[in-house]
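Chemist: sequence first, predicted model second:
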Amino acid sequence: MNGKNFNKWLNEMLIPNLPPSSVVVVDNAPYHNLQEDKCPTQSTRKAEIQDWLQRHNIAFNQKMLKAELLDMCKRNKPEPVYILDSTLERHGHTCIRLPQYHAELNAIELIWALVKGKVSSENVTFKMTDVLKLTQNAIDNITTEEWKSCCRHVEQVEARFWRSDIALEEAIERIIIHVSDDEETDTASEVGEICSEEESTDTASETDTIM
């Protein structure tokens, strides 16, 4: 899968079959995150960087080096606008993105597990043509109740994460750090005294050893 194929599937297969005002949940696969008018990077040609700055009405000097132009881009970088989100919004739908590296919050991962289990239990020939048929049959036979069950499980995991975050925040709030505000405390003098005491102790120990 790549951005071009995903966009083709999105426009020709997914959107025409979505009920009105649908919510599409996506993970952080690279082809889900293609940006509109992406901010230039180190690999962007200098002329393209200048074009980007002009499109965003950011003034620059034509004599600036590429590194200086990139620094201006970085300092004026807008919030990313994803092609997927914009495409769905134009058709009246909403896109929700999962947190990175949290597959357990994606209900379809559980559906894939069900599909794989069904295919595995019925695959007796180990021929690719038969596996494809079994896979399509397993997908077609996923029930509404199975989907609801997977979604309920994800909601329980999400609730557990929220409880953990709240408990952690409350625990941190209870931590009290005492900072001395005694103006008469001379840290440098104290350090010097400690060092002197340590040196005296070391000298005494060395003397005892020699004796």
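Modeler: That came in fine, so what should we check first? Numbers count the residues shown, from 1 in each chain.

Chemist: CA only for contacts and neighbour counts going forward, please
Modeler: Will do.

Chemist: the longest helix in this protein is where?
Modeler: Scanning the chain for the helix with the most residues, using DSSP state H, yields helix 144-174.

Chemist: structure two is appended below for comparative analysis:
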Amino acid sequence: MFAVKRGSAQIENAMPPVVKGLGKWKSTGIKHDKNLYKAQLLELVRTHKPAPFYMAVAIATMYGHHVSYTPPYHPELQPIELIWGNMKGWIGRNPAKTIGDLEEMVATSQERIMSKEWKDAYKEVQKEEDKYLCVLEEENIECADASDGEVESNDSDSQAESF
């Protein structure tokens, strides 16, 4: 079976593109030719498939929060990637000769990461987020976060201090 990430359980399965699900899908009211072949129906199902709605999003929405996802392959928006880069750099400058030494180096590099590094990484990510928001504002592209107003530097400092 496949492993499911925490909080990624879907509330409702999107229309399943399988033959037994086609009967249920036909009752959704989307107009289609009754003489379509299975492959054509499956393509129609794919084009009208709703976006998945996850339980974590539902819970956050219930409590008045908005969930935003970072785009894939953008490590500059993930503080953990900056911390991991620091750890890898330190391990690379102090190469291990055995697996035991490597395990010790990893543990030592983890101990070297203090709250100051996390705060700095968080602030760095916020600078990157601000760059993205500036581009959105310059292009007059509306998004949920940009319409709420700009984040002042004092707010970001106070948020970083809470970590």
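Modeler: Sure, I can see it. This is a predicted model, so every value here is computed, not measured.

Chemist: any idea what the TM-score is?
Modeler: Scored by TM-score structural alignment, normalised by the length of structure 2, the superposition of the two chains gives a TM-score of 0.59; 135 aligned residues with a Cα RMSD of 3.8 Å.

Chemist: returning to that earlier point: I'd like to know which elements the longest helix of structure 1 is packed against.
Modeler: helix 107-122 (3 or more Cα pairs under 8 Å, 6 or more residues apart in numbering; DSSP states H and E).

Chemist: go ahead and flag the most central residue of structure 1.
Modeler: With distances taken as Cα atoms, centre = their mean, Gln100 lies nearest the centre of structure 1, 3.1 Å away.

Chemist: most distant residue from the centre of structure 2?
Modeler: Going by Cα atoms, centre = their mean, the residue of structure 2 most distant from its centre is Asn35, 41.0 Å out.

Chemist: that's a helix at that one, yeah?
Modeler: No. According to DSSP: H, G, I helix; E, B strand; the rest coil, Asn35 of structure 2 belongs to no helix; its state is coil.

Chemist: so which residues of structure 1 form strands?
Modeler: With DSSP state E as the criterion, structure 1 has strands at 23-26, 94-97.

Chemist: out of those, flag the one nearest Asp51 of structure 1.
Modeler: Closest to Asp51 of structure 1 of the strands of structure 1 is strand 94-97 (Cα to Cα; 29.7 Å).

Chemist: buried ones in that closest one, by neighbour count?
Modeler: By 16 or more other Cα atoms under 10 Å, the buried positions in strand 94-97 of structure 1 come out as Thr94, Cys95.

Chemist: which helices and strands does it pack with?
Modeler: strand 23-26, helix 83-90.

Chemist: mean per-residue distance, that strand to structure 2?
Modeler: Per the superposition on structure 2, strand 94-97 of structure 1 and its aligned residues are separated by 4.9 Å on average (mean Cα distance after the TM-score superposition for structure 1).

Chemist: identify the residue of structure 1 aligned to Ile91 of structure 2.
Modeler: Counting by TM-score structural alignment, Ile91 of structure 2 lines up with Val119 in structure 1.

Chemist: right, I mislabeled it, should have said Ser109 of structure 2
Modeler: So, by TM-score structural alignment, Ser109 of structure 2 is matched to Ala138.

Chemist: pretty sure that match contacts Val119?
Modeler: Yes. With contact defined as Cα atoms under 8 Å, Ala138 of structure 1 reaches Val119; the gap is 6.8 Å.

Chemist: overlap of the contact sets of these two?
Modeler: By Cα atoms under 8 Å, 6 or more residues apart in numbering, Ala138 of structure 1 and Val119 have no common neighbours.

Chemist: and stretch 18-37 of structure 2, end to end?
Modeler: 13 Å (Cα to Cα, to the nearest Å).

Chemist: cool, and stretch 77-84 of structure 1?
Modeler: Stretch 77-84 of structure 1 stretches 20 Å from its first residue to its last (Cα to Cα).

Chemist: could you pull out the buried residues of it?
Modeler: So, applying 16+ other Cα under 10 Å, buried residues of stretch 77-84 of structure 1: Ile83, Leu84.

Chemist: any idea how far it is from the chain center?
Modeler: 15 Å (Cα atoms, centre = their mean, to the nearest Å).

Chemist: cool, and stretch 52-64 of structure 2?
Modeler: 14 Å.

Chemist: pull the residues that contact it.
Modeler: Gly7, Ser8, Ala9, Gln10, Ile11, Glu12, Asn13, Ala14, His66, Val67.

Chemist: can you select the buried ones from these in PyMOL?
Modeler: The PyMOL selection below is limited to those of the contacts of stretch 52-64 of structure 2 classed as buried (16+ other Cα under 10 Å):
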select buried, resi 14
